[in-house]
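K.L.:
sequence-free structure coming up:
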């Protein structure tokens, strides 16, 4: 057909209110789910399920800023429960839907395609897509840590706290981490303490917890950490310095090096926990971000 815009047809199928699954999107574009996913991923650089989820969350953020209730925004975005919507929103934006956050309603996108009120799309040609890998690294770290804590909840307490690796050091200045409990607690605590340093808050308590307590701590710090990283990126503040008065004596740190430190040691700790779980006879995945992204996107990108 002359003048036919196939990519626009695919996008229309993704965002149609009646299309809530990959099969329905593909049917709306008169394609099989396989070819629909391949065509859209090739043309827009983002799988259809992931794009719809992101754009619907952007629309929800705009609606909330306009006074919509969390419940209304949740069901309009296609979620079956407010709780599920709230968790997805907090992971994406770095703050719960009940609280205002910094910045606008756009989320990082590999293609510049965003929700534009009231019912349109905006294609932002100046989008800096190289922020996407960083965003994925931070998201993967947070999601993977939560998944490992959930696995740890299934362990007997004796195995959770067993010193499988006596004297094990991940970072010399943080002390020994001989057990799964110690490694996971340090993974969460590291974000708590660096967030306090960046935001000028009081030093968090260093404490041992049950896995259930650790879940609560992680779920509190994760969205705040994500929002802070996003804000630093928006302000291009990676070369800024902070003087951390929590250190004795106070010490100066480059902001970008703080994020690199957190991601480096968190990745090492997550792999260490997997190895310790295997030592106890439990099967685990490899913690591969490629596999994680495929699951999160609802299919193979």
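P.N.:
Thanks, I have the structure now. This structure is a prediction, so every number in the text was calculated from the model and none was measured. Numbers count the residues shown, from 1 in each chain.
K.L.:
hey, let's count contacts and neighbours off CA atoms from now on
P.N.:
Fine.
K.L.:
distance of residue 89 from residue 195?
P.N.:
20 Å (C-alpha to C-alpha, to the nearest Å).
K.L.:
take a look at this one as well, against the first:
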């Protein structure tokens, strides 16, 4: 789904590979010594590799049992030499024998310090055990990604000449009241102006001026609106105001909008505009298009967390 190496995921894959039943086989598959493999894996997960493999395979066994698989089949799939040995290990881990597993149970997770668990049918789920990532709320993530991605597009546009920047490229109009989105210049301007005009409506301020701007001016406008936009949305969320109704006197005649729909509106059309600008910029900038950022929140978050 995405490009880029994920070393922790590679180590997890080695540990859970069906052919790697022993520490030596895991280490050999990872091209390191058993000592270094154990050290590297334990540092990344807080759990020794053999212990994690045993735990995750027991979680998988519980899921298989809940789907109607027999204890015998599940025992050997989990790597046990006998049904009796599997039953003892399962009972110690879950507190009840395999035969007592309830049908239809989706999550049979054992205690884990790292939050790594089996996820059917053949994948992993990494639980946020600390619950310390409020920025992973999708609204918060999309708001921050939108602003960062807009900045990235402004930086890319700085490499264009004036003709490339302002050239009319399409007659299509995205939103009538925002004006044309027919050039890189107009699309980048509307990315910022949409937030300015909605923030004015929320604050009860006058409609901001909307006129062509050069890149330095757009950058200054983005720097000004970004913290105000984020603070406004945080305040709406803090007081549980997503369902509040805004009576926008800037419209003629005045019109009402639910605040949650306003934020969704801005994010929806912002994503569309950013991808339109990105496509046009790719056509103007040298190099392989695959080398340019796709504007994917997954990759943006991954880069941010590594910074």
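P.N.:
Here it is on my side, so go on. Predicted, not measured: the structure shown is a model, and the values here were computed from it.
K.L.:
So what does residue 286 of structure 1 match up with in structure 2?
P.N.:
Correspondence of residue 286 of structure 1 to structure 2, assessed by TM-score structural alignment: residue 294.
K.L.:
so is its match in a helix, a strand, or just coil?
P.N.:
Look at residue 294 of structure 2: counting by DSSP: H, G, I helix; E, B strand; the rest coil, its state is coil.
K.L.:
Quick check: the gap between it and residue 219 of structure 2.
P.N.:
Separation of residue 294 of structure 2 from residue 219 of structure 2 (C-alpha to C-alpha): 21 Å.
K.L.:
of the two, who's got more company?
P.N.:
Ranked by neighbour count (other C-alpha atoms under 10 Å), residue 294 of structure 2 and residue 219 place residue 219 first, with 19 against 14.
K.L.:
Now which residue in structure 1 aligns to the more buried one?
P.N.:
The alignment partner of residue 219 of structure 2 in structure 1, by TM-score structural alignment, is residue 215.
K.L.:
Residue 234 of structure 2 now?
P.N.:
Under the alignment (TM-score structural alignment), residue 234 of structure 2 pairs with residue 230 of structure 1.
K.L.:
Residue 296 of structure 1 versus that match, what's the distance?
P.N.:
For residue 230 of structure 1, the distance to residue 296 of structure 1 - C-alpha to C-alpha - is 20 Å.
K.L.:
Of these two, which one has the most company?
P.N.:
Taking other C-alpha under 10 Å, residue 230 of structure 1 and residue 296 do not tie; residue 230 has more neighbours (22 against 14).
K.L.:
tell me which element the more buried one falls in.
P.N.:
Counting by DSSP states H and E, the element that carries residue 230 of structure 1 is helix 211-234.
K.L.:
how distant is the helix or strand residue 38 of structure 2 falls within from the center of its chain?
P.N.:
Take DSSP H and E as the rule and residue 38 of structure 2 turns out to sit in helix 34-45. The chain centre lies 27 Å from the centre of helix 34-45 of structure 2; the measure is C-alpha atoms, centre = their mean, to the nearest Å.
K.L.:
check contacts around the counterpart of residue 197 of structure 1 in structure 2.
P.N.:
By TM-score structural alignment, residue 197 of structure 1 lines up with residue 201 in structure 2. Neighbour list for residue 201 of structure 2: 207, 248, 249, 250 [criterion: C-alpha atoms under 8 Å, 6 or more residues apart in numbering].
K.L.:
I'd like those as TSV, with secondary structure and neighbour count appended.
P.N.:
Shown next, in TSV, are these (DSSP: H, G, I helix; E, B strand; the rest coil; neighbours: other C-alpha atoms under 10 Å):
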residue	secondary structure	neighbour count
207	coil	15
248	strand	18
249	coil	15
250	coil	16
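K.L.:
Looking at the residues you listed, which is nearest residue 77 of structure 2?
P.N.:
Closest approach to residue 77 of structure 2 among these (C-alpha to C-alpha): residue 248, at 62.8 Å.
K.L.:
Tell me which stretches of the stretch 101-250 of structure 1 form strands.
P.N.:
113-116, 120-123, 241-244 (DSSP state E, counting those that start in this stretch).
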